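J.: 3D model of this:
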Amino acid sequence: MYKPVKVERKNIYFKPDKKRVLARFFFLGDERTIKIIKRTLELSESERKEVFGQVLRSYTKRHRSIVNIFERNFERVSHLLEKVPFPKDKLSQLDKLLIGSYFTMEYSIESAALFNPSIVEHPDQTELFQGEKRVILSFRATGEGHVSSIVFRAGTLDLDNNIHIDYIGNLLDKPIQVKNHRYHKESFLKKMNELHAEPTEVKTKLEQKLTPTFTYEELKRYIDEVRQDSEENLENITFLQQALWLASSHYEMTFSLDTSISERVIFPIADTEKRGIEDARFVQFKDEKGESIYYATYTAYDGFSILPKLLTTKDFYHFKVKPIYGEIANKGAALFPRKINGRYAMLCRIDGENNYIAYSHNINVWQETAIRIQQPEYAYEFVQIGNCGSPIETAYGWLILTHAVGPMREYVLGAALLDLNNPHVEIGRLHSPLMTPNDEEREGYVPNVIYSCGALVHNGQLILPYAMSDYASTYATINLEELLLAILNPERYQ
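T.: Sure, this is the predicted structure:
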């Protein structure tokens, strides 16, 4: 007798909240910025005080430190003051803050959607009762203009796998410190060759100028020198823009220690991701010493091109970001939670239709040919099959959750097992979907879609957060043993 795998949908929802706003830099170009500064400074001193007082009354309670934000945004336009006829020695602190306020705007980070979640164990597991686990959920938050960022929620799973979400703060904050790192000439040129393989004069000139290691500011100087010494044509301009585009994708960021995790927003910083940070798949990775580090693979989108990136953190306060190089440079990469046979392993999507796996000794460089491990076989996945986050290690093999697309472009969830020592070998797969959108879940921004970016196991249950039609999120629990047996004996579970 056939029976489906039991899925318990939990009655908790993570919905977008338009009140959660972030203060971000607002810029209209040098010419208009100069006009705005000039108009501001033409006000009388009393008028400037009155205007700034109104701004403070309206926005102080909406942000952690709106004055610090104004200071930072003033600094970003201060170089244009030399073109404004106003004595610099008479520029007061209030004047600077008022100018900064004109180049600040609020952005509702999740006004459109809060979806594609992943879940990992919180680094702090102290002061819990038996059977509890503290967790961190990540979400893709989408606001005006469909720009995506990463946001978090923290909570505790109890003995019955009900999740109790911590207080959600409203004083959202971007990193207080962002810095670019030093680039290595060899790896930088290797990635540039992937983007622009044809040899050109400007490419040779830049290669000759680069030192073995260099900073972003040094690269900008080298590019300016090459530009002045080269013909100004579309090919040369494109190459030099790509070099800056690539370099801007490496950076580090640190959040203030007085922020709760729900208030930390990883908003697009680099040019490579100015249109969005998409579908972060977080995983708690264990190194050879058994120590934990958290990685997240995500897709950076600039409006035209995508670039896979790797986010690294140990505490969710300090993050490092680097591009991922190599054949797997596509959407939907998901890292295994430990090395396999001495190498990193990554699920990836090369062709948009099948599931692949890749191996590498370098977590950022994937030069070995990826191996196809899954292709559409069953009716619910005839259009495409992909991963739903990092694999989960079990006694039976690596459990992978999949998203599959079938008739009517319906996205459903499936599951499969890969061999523990040779995960390029599939040892079982469900013949029918694990979950399909129900009547409530199928309605949304993109109808008939459920999707996840990662799950974990707690108290013998699979804790599976998932998105509902690209609008909101929820989670379900599934008995792990039952699911594994269903994968190994699919003819009994339909």
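J.: Going by C-alpha atoms from here, please, whenever you check contacts or count neighbours.
T.: Will do.
J.: Residues in contact with the host helix or strand of Ile478: which ones?
T.: Assigned by DSSP states H and E, Ile478 falls within strand 472-479. Strand 472-479 is contacted from outside by 5-16, 113-117, 161, 460-468, using CA atoms under 8 Å, 6 or more residues apart in numbering.
J.: How far does it sit from its chain's centre?
T.: 21 Å (CA atoms, centre = their mean, to the nearest Å).
J.: Narrow the contacts of strand 472-479 to just the buried residues.
T.: 5, 14-16, 113-117, 161, 461-468 (16 or more other CA atoms under 10 Å).
J.: Pull out the buried positions in stretch 379-396.
T.: Neighbour-count burial for stretch 379-396 [16+ other CA under 10 Å]: 380-381, 383-393.
J.: Can you name the two of the residues you listed that sit furthest apart?
T.: The span of the buried residues of stretch 379-396, defined through CA to CA, is set by Val383 and Glu393 at 27.7 Å.
J.: Go through the buried residues of stretch 379-396 and flag which are in strands.
T.: Within the buried residues of stretch 379-396, residues falling in strands by DSSP state E are 384-387, 392-393.
J.: In a markdown table: these, plus distance to Glu198.
T.: As requested, those are arranged in a markdown table below (distance: CA to CA, whole Å):
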| residue | distance to Glu198 |
| --- | --- |
| Gln384 | 33 |
| Ile385 | 34 |
| Gly386 | 33 |
| Asn387 | 34 |
| Ile392 | 42 |
| Glu393 | 43 |
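J.: Pick out whichever of those residues sits closest to His63.
T.: Asn387 (37.6 Å).
J.: Return the residues in contact with the closest one.
T.: 332, 334, 347-348, 355, 400-403.
J.: And His318, by the same measure?
T.: 252-255.
J.: And for Lys19?
T.: Taking CA under 8 Å, 6+ apart as the test, what Lys19 contacts is 108, 111.
J.: swap the cut-off to 7 Å and go again
T.: For Lys19, the contact set (CA atoms under 7 Å, 6 or more residues apart in numbering) comprises Ser108.
J.: ok, now how distant is it from Tyr445?
T.: For Lys19, the distance to Tyr445 equals 19 Å [CA to CA, to the nearest Å].
J.: wait, Ser262 sits on Ile168?
T.: Yes: assessed by CA atoms under 7 Å, Ser262 is found in contact with Ile168 at 5.6 Å.
J.: More neighbours: the two, which one.
T.: Ser262 (21 against 13; other CA atoms under 10 Å).
J.: So the more buried one: helix, strand or coil?
T.: Three-state assignment for Ser262 (DSSP: H, G, I helix; E, B strand; the rest coil): helix.
J.: Relative to Phe316, how far out is it?
T.: Ser262 is 11 Å from Phe316, by CA to CA.
J.: now swap in Leu210 and tell me
T.: Relative to Phe316, and taking CA to CA, Leu210 is found at 34 Å.
J.: Run through the strands of the stretch 151-300 of the chain in chain order.
T.: Counting by DSSP state E, counting those that start in this stretch, the stretch 151-300 of the chain has strands at residues 163-165, 177-179, 183-184, 213-214, 251-254, 276-286, 292-301.
J.: Now show me the structure for the sequence below, then we'll compare the two:
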Amino acid sequence: MRLTVERKPAKVLPDTKRVIARFFFNGEERAVELIKKILKLDKDEVFGLVSPMLQDFSKRHRNITRKLFRHCERVKQDIATAGGDYNKLDDFTKLLIGAYFTHEYSIESAAFFNPSIVPDPDQTNLEEGQLRVIISFRAVGEGHVSSVVFRRALIDRHNNITVIPAGNYIDEAENIHNVIYQKRLFLRKAEEADINPEFLKSVTDRLEDRFDYDQLKGLVLEAKKDATDQAMIKQFNLMLALSDSYRRITFSKDTDISDRVIFPISDFESKGIEDARFVKFTDDNGKTIYYATYTAYDGIHIMPKLLKTTDFYEFKTSPLHGAGAKNKNLALFPRKINGKYAMLSRIDGWNNYLMYSDNINEWENPIKIQCPEYPWEFVQIGNCGSPIETEYGWLVITHAVGYMRKYSIGASLLDLDNPEKEIGRLRDPLIVPNPDEREGYVPNVVYSCGSVIHNGELILPYGLSDHSSGFATVNLKTLLDRLRHGG
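T.: Presented below is the predicted three-dimensional model:
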């Protein structure tokens, strides 16, 4: 039977109107001089500036005053240096100061691509054959900074896809640094991040085996006060950045999922949060947890990280450790295999590896399971999201790179009990960029970070040349038959 891929008409395009209000700071000296000018204004002048500003920007942001007050508080020390007293300032002055330390950032002005898809935790009020899903995307804005954003979609009984329009606002999460660290794992990741071992020991020797963010930050800032050597100051900053890699982030319950953006915060992800691969994971007692592996990037270091949520309102993030947690392209299996977590990776950049672990954050002993075999994948092969369990094996959607750096999407089938064994692989790609898909920020690329099975078909969202996203479906039985009987 012919293997046919149907491209769906639904498309998701970047929208320049999707903006967040971010803190903006251009150096202490300029900040102090700016604040001095603001403090010289009389009350009528302040009100005359604040009133139209609020009328203008309140239409673009939910509770803009809360953000402005927060940004004013972040320059409290600079206000003191400028001769002011933060606690004695009236609200309008605080709002004006906050506004001068705020800028709008269009999170998806450059691209909206590399989607991942999972069933929505809420499947109520649906008709027979429908499935409600959550789709994550990699949004890219000014400076090529990537963040994770979401849309909700509905798949009907004919597998037609309707992406629910985004809301009017978008907002960053509130960040809560109340994570408890394990010293052993923290030290290991610090060494991988090129933090000087002697310096590291001088700080962490004063910590217990388990410690919290405030304890660590207090020790680092205390030691940093007396530092004059720039190389040593860099080490302090690296440690603070690493501590920010462990965090819990929460969104207000009155936000729609399209309102929520997970934006880079720590220095270790300052250049972006890339290609989140979400998976609906079922643990040993039947509980559902949504995990996502993603890449944090600071322009030099690549840090694989794990995102965890049960409701898409609260997320916990932490780095992944070990010899197998290198490079990009990690994807978690949706359940344990033979009592262990299982993960795909591409530690060398061009082959697929498999790892097992008793600890979801630690990954050692990667086993090479796939190498480039066909011309369209000669350069590299990797996964396009977490494996999907079928009656005949683990269905792995792959990406591959051939001549002219042309990306294609393929498929493989791995043994259910022993995923090291490849049952079959398509000889030809499922999807290659067609003439309407090959132009974008990076030409000739189709790429996905996750798929689902519904109504007997594989539903595959995919990025179009690092610009926008589309959807395709393929008959599951035909695909599995092809994989089982010769590709």
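J.: Tell me how the two chains score on TM-score.
T.: TM-score of the superposed chains, computed with TM-score structural alignment, normalised by the length of structure 2, equals 0.96; 486 aligned residues with a CA RMSD of 1.7 Å.
J.: what's the counterpart of Asn479 of structure 1 in structure 2?
T.: In structure 2, Asn479 of structure 1 lines up with Asn475, judged by TM-score structural alignment.
J.: all helices for structure 1, in order.
T.: Along structure 1, counting by DSSP state H, helices occupy 30-42, 45-59, 66-77, 93-102, 185-195, 201-209, 216-228, 234-247, 480-488.
J.: what would those helices look like in a markdown table with distance to Gly342 of structure 1 and mean neighbour count?
T.: Shown next, in a markdown table, are the helices of structure 1 (distance: least, CA to CA, whole Å; neighbours: other CA atoms under 10 Å):
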| stretch | distance to Gly342 of structure 1 | mean neighbour count |
| --- | --- | --- |
| helix 30-42 | 52 | 15 |
| helix 45-59 | 53 | 13 |
| helix 66-77 | 45 | 19 |
| helix 93-102 | 51 | 20 |
| helix 185-195 | 22 | 15 |
| helix 201-209 | 34 | 15 |
| helix 216-228 | 33 | 16 |
| helix 234-247 | 29 | 16 |
| helix 480-488 | 26 | 19 |
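J.: List the residues that contact Asn63 of structure 2.
T.: Asn63 of structure 2 neighbours (CA under 7 Å, 6+ apart): none.
J.: mind redoing it with 10 Å?
T.: If a contact means CA atoms under 10 Å, 6 or more residues apart in numbering, then Asn63 of structure 2 has 54, 57, 171 as its contacts.
J.: What lines up with it in structure 1?
T.: That one, Asn63 of structure 2, aligns with Ser65 by TM-score structural alignment.
J.: Can you give me the separation between its match and Leu56 of structure 1?
T.: Separation of Ser65 of structure 1 from Leu56 of structure 1 (CA to CA): 11 Å.
J.: could the helices of structure 1 go into a markdown table alongside distance to Val135 of structure 1?
T.: Formatted as a markdown table, the helices of structure 1 follow (distance: least, CA to CA, whole Å):
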| stretch | distance to Val135 of structure 1 |
| --- | --- |
| helix 30-42 | 45 |
| helix 45-59 | 32 |
| helix 66-77 | 30 |
| helix 93-102 | 37 |
| helix 185-195 | 36 |
| helix 201-209 | 46 |
| helix 216-228 | 36 |
| helix 234-247 | 33 |
| helix 480-488 | 18 |
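J.: nearest to Glu132 of structure 1, of those helices?
T.: helix 480-488 (17.3 Å).
J.: What is the closest one packed up against?
T.: When contacts are defined as 3 or more CA pairs under 10 Å, 6 or more residues apart in numbering; DSSP states H and E, helix 480-488 of structure 1 packs onto strand 392-394, strand 397-405, strand 411-418, strand 426-429, strand 461-468.
J.: OK, contacts around the residue mapped onto Thr162 of structure 2 from structure 1?
T.: Matched to structure 1 by TM-score structural alignment, Thr162 of structure 2 sits across from His164. Remark: with contacts taken as CA under 10 Å, 6+ apart, His164 of structure 1 is in contact with 12, 134-135, 154-158.
J.: Apply 7 Å and report the result again.
T.: With CA under 7 Å, 6+ apart, His164 of structure 1 has these contacts: 155-157.
J.: Check Tyr441 of structure 2 too.
T.: The contact partners of Tyr441 of structure 2, by CA under 7 Å, 6+ apart, come to 465-467.
J.: That one maps to what in structure 1?
T.: Aligning on TM-score structural alignment places Tyr441 of structure 2 opposite Tyr445 in structure 1.
J.: Equivalent analysis for Pro372 of structure 2, please.
T.: So Pro372 of structure 2 corresponds to Pro376, using TM-score structural alignment.
J.: next one: Ile38 of structure 2
T.: That one, Ile38 of structure 2, aligns with Thr40 by TM-score structural alignment.
J.: ok, the closest residue to its match other than its chain neighbours to Val84 of structure 1 distance?
T.: Leaving aside its sequence neighbours, Thr40 of structure 1 sits nearest to Ile99 (CA to CA, 6 or more residues apart in numbering; 6.9 Å). Distance of Ile99 of structure 1 to Val84 of structure 1, computed by CA to CA: 13 Å.
J.: cool, Glu353 of structure 1 as well?
T.: For Glu353 of structure 1, the distance to Val84 of structure 1 - CA to CA - is 57 Å.
J.: Could you pull up the contacting residues of the residue nearest to Thr40 of structure 1?
T.: Counting by CA under 7 Å, 6+ apart, the residues that Ile99 of structure 1 touches are 37, 40, 74.
J.: Could you measure from the second one over to Ser92 of structure 1?
T.: Here the criterion is CA to CA. By it, Thr40 of structure 1 lies 13 Å from Ser92 of structure 1.
J.: how about Leu200 of structure 2, what's its match in structure 1?
T.: So Leu200 of structure 2 corresponds to Lys203, using TM-score structural alignment.
J.: you'd agree Cys348 of structure 1 is up against Asn355?
T.: Yes: in this structure, Cys348 of structure 1 is within contact of Asn355 by CA under 7 Å, at 6.3 Å.
J.: re earlier: closest one to Tyr325 of structure 1 among the helices of structure 1?
T.: Going by CA to CA, the one of the helices of structure 1 nearest Tyr325 of structure 1 is helix 185-195, 6.6 Å.
J.: I'd like to know which elements that closest one is packed against.
T.: Contact partners of helix 185-195 of structure 1 among helices and strands, from 3 or more CA pairs under 7 Å, 6 or more residues apart in numbering; DSSP states H and E: none.
J.: State the distance from Val7 of structure 1 to Gly332 of structure 1.
T.: 25 Å.
J.: Next: Arg338 of structure 1.
T.: Taking CA to CA, one finds Arg338 of structure 1 at 18 Å from Gly332 of structure 1.
J.: do Pro376 of structure 1 as well
T.: Applying CA to CA to Pro376 of structure 1 and Gly332 of structure 1 gives a distance of 17 Å.
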